[in-house]
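>>> Everything below, folded, please.
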Amino acid sequence: MDVKDSTTATATAAPPQYRRPPRLTDDSDDVKPGNPPPITAQKPEPLSEPKHEKEQQHQSAIAVPSKDPDALDSGGGISFVSGSKTARFKYGYASFKGKRASMEDYFETTISEVDGQTVAFFGVFDGHGGSRTAEYLKNNLFKNLSGHPGFMKDTKTAIVEAFRRTDADYLSGENPQQRDAGSTASTAVMLGDRILVANVGDSRVVASRAGSAIPLSIDHKPDRSDERERIEQAGGFIIWAGTWRVGGVLAVSRAFGDKLLKPYVVAEPEIQEELIEGVEFIIIASDGLWNVLSNKDAVGIVQEISDAEAACRKLVQESYARGSSDNITCIVVRFEDH
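Sure, this is the predicted structure:
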């Protein structure tokens, strides 16, 4: 994620209330404006194979993370969700530092039982100003959500409140000298017959239905008309500094952390609900992928590869080959009805 050092402090205030996101129905405007064209003049070095082993026990695969920070790390597994119709799904992930000096992406794939029902949690967290916010989200966001007393009865409200709590807890414990750190979060919860996507920032979730790319989140960018209005009503501003930035600093309008930019940059999620039935697969990825691949391109790549982990590796390799200059992390969840 592209970000400059924060330079101004602002008075804190309660974040604005959650508003329903615009309806997402097509694959339009899914490549970010203002990005440089893909780099083709120099052939990138091939990505190294991941240095890990996999063990499979009772229909689940466990990946041992690579000790080489420059290697492509990948893995995956198989699980079930039960609603009116039981659905089996395979999931894979891949994460690569790429051309950045350090790795600021984190991700989480968790299958757990909540009130006797199997629930799957998937998330990609893209840090800026360091990796500590993204790491905090990996360790705490889904724990706070699954532990919310209203999670099963009113999942959407539980998501909003868990996101708020996680952001508040992180900020209260943050080092005062590290107040410019933050992270986006793109998450998907599989519960019964539903997929609930909650997004903060410019990572993204895309589904495939009948071969078509269906966006399940919309990027939180400062020049989005409703985001600009929200920021200005809170007393903030956005300016052009290579790209549109909140306060001339941050290139996303919603994120966890970023204490110096509260209350303009908030961790209020926009939530999209989708029925699992009819969804072939979903892709959750950081902007290191979406900066160079359109929704349609990404779906087209995954359609040709039945193995979810292999599909993730291909997405990362293709993003790198097309000139992505950021960390690249993605998760693919492929559904199989039974």
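
>>> Going by C-alpha atoms from here, please, whenever you check contacts or count neighbours.
Noted.

>>> list the buried ones in stretch 44-55?
Applying a neighbour-count criterion of 16 or more other CA atoms under 10 Å, the buried positions in stretch 44-55 are 47, 50, 52.

>>> buried stuff in stretch 125-140?
Neighbour counts over stretch 125-140 (16+ other CA under 10 Å) mark 125-138, 140 as buried.

>>> For S306, state which of those is nearest.
F125 (25.1 Å; CA to CA).

>>> Which parts of the protein are helices?
Assigned by DSSP state H, the chain shows helices spanning 132-146, 155-173, 225-233, 287-290, 295-303, 308-321.

>>> Turn these into CSV, including distance to T40.
As requested, the helices of the chain are exported to CSV (distance: least, CA to CA, whole Å):
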stretch, distance to T40
helix 132-146, 31
helix 155-173, 40
helix 225-233, 33
helix 287-290, 16
helix 295-303, 17
helix 308-321, 8
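
>>> Please provide the structure for the following sequence as well, for comparison with the first:
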Amino acid sequence: MAASAAPRFICFLCKRKFQSAALLQRHKQLSDLHRKNLQRQEEDINKKKEELRQAILGVRRQIHDVEASIARKALSDDEAQGQRTTLELKLRQAVGEYGQVQEKLEMSRHQQVSERGNSSTFLKLSETHETHVGRLQVSVGAATWQGNKEVQEDRYMMNVQLEAPGGQRIIGFCVLDGHSGSLCVDALMDWLPRNLQKCLAAKPSLTEETLRQAVTEACVLTDDEFLAKAREREVLDGSTMIICLIYQDEGRLAADGTRGRGPCRLLLANLGDSRAVLCRSQGGRLSAVRLTDDHKPGRADERRRIEAKGGVVDMQGVWRVFTPGPANFGGRSVLWGLAVSRAFGDLLMKEPQRYGCATATGELVSAVPEIHTYELHPTEDRFVVLACDGIWDVLADDDAIAVCIEHRTADLAANALVRRAFEVGSDDNLTALVVAWQQTDAEAGPAPQLDGADAKRARVD
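Sure thing, here's the model as predicted:
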């Protein structure tokens, strides 16, 4: 038998061979040649990206001109339809190429972070995780892109594991969308799971009410801990959150009349404008069911709460909450506005009185989450999407579900959703988790698929 080939250590970007993995890694971390080649690669990608962006704008202008000609009856119906079809095909091709180029850019950025060995902020572009709770087999896929922003402030957690006082298993998934820096969102990655377990362990038993209490207490505790850090460093970092916990309701009877095998339930807790949307299949039709409500300052109840405490809600591009006047923060005068009404961090919005806004009487932005629960029906409920506002700002709930259902697995669906949001114009960081499930007779079973036989025939309403 021929001996197996010796491993080859090659930097394909620089077209260099090395004698060992250690030397290759040293080259990637320290070589000026490698750094310059990475920079040149990113410049080439960005140049191509801008060319495609201009091409897309040009085709859209042409489509607008054709539609204007139709309105003026300057073209026959057949001629107009032919031109529109040709231009729409050209647009789809350009948009697809635009997404491909951005994916290359994301891979280049990911490569650079990986080679620097900065594990504290390292997120995979796409990954999957299999887990279970009770007889529910769960598959979660994650995808995240930096997009057109200078830094990546999104984070996600796809393997939160909690133990209730009676030993019951709770699994969780979370998307965090940082703003004004990454200090808050990185702290949440460490502190939030720990505080969830701490607050849950203090309860006498697992019920819907005690779980609600534990989640609320954990969010407030985590926020208090971060605000202490923010005061010390004088930073304005903050973050939104959407978290989904799945647990088996052992206090209820199952369909076969036995206790301890009740239905699984979802608990959704959100702060800010990250959102959870469920895909449900009924009667051969798919529908998108929004499970959370965005916390925007323009929402009537949120506006009343803010204004009752002396805050100002005003439309400046989007609805924003403002301090009632300039604050003295970090040695300068700041008039601070925020586009969400609930979040972690955001020290100036939590303690405006401390910084010179005497007419404010309390927190303008709250860290108390809004909590919704939902009894899962595995034969009808297909999957849930958790995503940041970079997705929802450009895609309606139905559109997001339609993108996901075209893909067989949760990770492929999450990646397609992120890419689609970028292609249709999102300039934000982009992060999505897709959580799918399948009920089995055993404690563990095959990985769930998004495109079951009836789902393939279904349509999104």
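
>>> thinking again about what came up before, find the one among the helices of the first structure with the highest mean neighbour count.
Of all those, helix 287-290 has the most neighbours on average by mean count of other CA atoms under 10 Å, namely a mean of 26.

>>> what's the mean distance for that one versus the second structure?
Superposed on the second structure, helix 287-290 of the first structure shows a mean distance of 0.6 Å to its aligned residues (mean CA distance after the TM-score superposition for the first structure).

>>> hang on, the earlier thing: and of the helices of the first structure, who's closest to A41 of the first structure?
Go through those one by one with CA to CA and the one that ends up closest to A41 of the first structure is helix 308-321, at 10.8 Å.

>>> what angle sits between the closest one and helix 295-303?
If you take axes from the mean of the first three to the mean of the last three CA atoms, to 10 degrees, helix 308-321 of the first structure sits at 140 degrees to helix 295-303.

>>> Could you list every helix and strand in contact with helix 308-321 of the first structure?
With contacts defined as 3 or more CA pairs under 8 Å, 6 or more residues apart in numbering; DSSP states H and E, helix 308-321 of the first structure has these neighbours: strand 73-81, strand 87-96, helix 287-290, helix 295-303, strand 328-337.

>>> so how many other residues sit close to the closest residue to A61 of the first structure other than its chain neighbours?
Using CA to CA, 6 or more residues apart in numbering and skipping residues adjacent in sequence, the residue nearest A61 of the first structure is G77, 4.3 Å away. Residues lying near G77 of the first structure (other CA atoms under 10 Å) number 23.

>>> Look up how far T409 of the second structure lies from the counterpart of G77 of the first structure in the second structure.
Structural alignment (TM-score structural alignment) places G77 of the first structure against H129 in the second structure. Applying CA to CA, to the nearest Å, the value for H129 of the second structure to T409 of the second structure is 11 Å.

>>> now for the helices of the first structure, which one comes closest to M103 of the first structure?
Proximity to M103 of the first structure, assessed across these by CA to CA, is greatest for helix 132-146 (10.4 Å).

>>> In the second structure, what stretch matches the closest one?
Residues 183-197 of the second structure are where helix 132-146 of the first structure lands when matched by TM-score structural alignment.

>>> again, but for stretch 310-319 of the first structure
Using TM-score structural alignment, stretch 310-319 of the first structure pairs with 412-421 in the second structure.

>>> average distance between that stretch and the first structure?
So stretch 412-421 of the second structure averages 0.5 Å relative to the first structure (mean CA distance after the TM-score superposition for the first structure).

>>> Can you list the neighbours in contact with that stretch?
99, 103, 126, 141-145, 390-391, 394-395, 400, 403-407, 430-434 (CA atoms under 8 Å, 6 or more residues apart in numbering).

>>> Please list all residues in contact with F80 of the first structure.
86-89, 118.

>>> Can I have the buried ones of those residues as a PyMOL selection?
Applying 16+ other CA under 10 Å to those, the buried members can be selected in PyMOL as follows:
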select buried, resi 87+89+118
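
>>> Please point out which of the contacts of F80 of the first structure the second structure shares.
Counting by both residues aligned by TM-score structural alignment, their matches' CA atoms under 8 Å, the members of those that carry over to the second structure are 86-89.

>>> Neighbours of the aligned partner of E280 of the first structure in the second structure, how many?
Under the alignment defined by TM-score structural alignment, E280 of the first structure corresponds to R382 in the second structure. Using other CA under 10 Å, R382 of the second structure is surrounded by 24 other residues.

>>> tell me the contacts of R382 of the second structure?
278-281, 436-437, 450.

>>> Please name the nearest non-neighbouring residue to T440 of the second structure.
If you skip the residues right next to it in sequence, T440 of the second structure has R135 as its closest partner in space, 5.3 Å away by CA to CA, 6+ apart.

>>> Can you tell me how far the one you found is from Y247 of the second structure?
R135 of the second structure sits 11 Å away from Y247 of the second structure, going by CA to CA.

>>> Next: R459 of the second structure.
Taken as CA to CA, the span from R459 of the second structure to Y247 of the second structure is 30 Å.

>>> more crowded one of the two?
Neighbour tally, R459 of the second structure and Y247, criterion other CA under 10 Å: the higher count belongs to Y247, 28 against 14.

>>> show me what contacts that one?
When contacts are counted by CA under 8 Å, 6+ apart, Y247 of the second structure is found next to 133-134, 168-171, 264-266.

>>> Find the nearest non-adjacent residue to it, please.
Across the structure, with CA to CA, 6+ apart as the measure, the residue nearest Y247 of the second structure apart from its sequence neighbours is I170 (4.9 Å).

>>> residue in the first structure matching the one you found?
The criterion is TM-score structural alignment: under it, I170 of the second structure has V119 as its aligned partner in the first structure.

>>> what do you get for T431 of the second structure?
Looking across to the first structure (by TM-score structural alignment), T431 of the second structure lines up with T329.

>>> From the centre of the first structure, point out the most distant residue.
With distances taken from the mean C-alpha point of the first structure and given as CA atoms, centre = their mean, the most distant residue is A41, at 29.9 Å.
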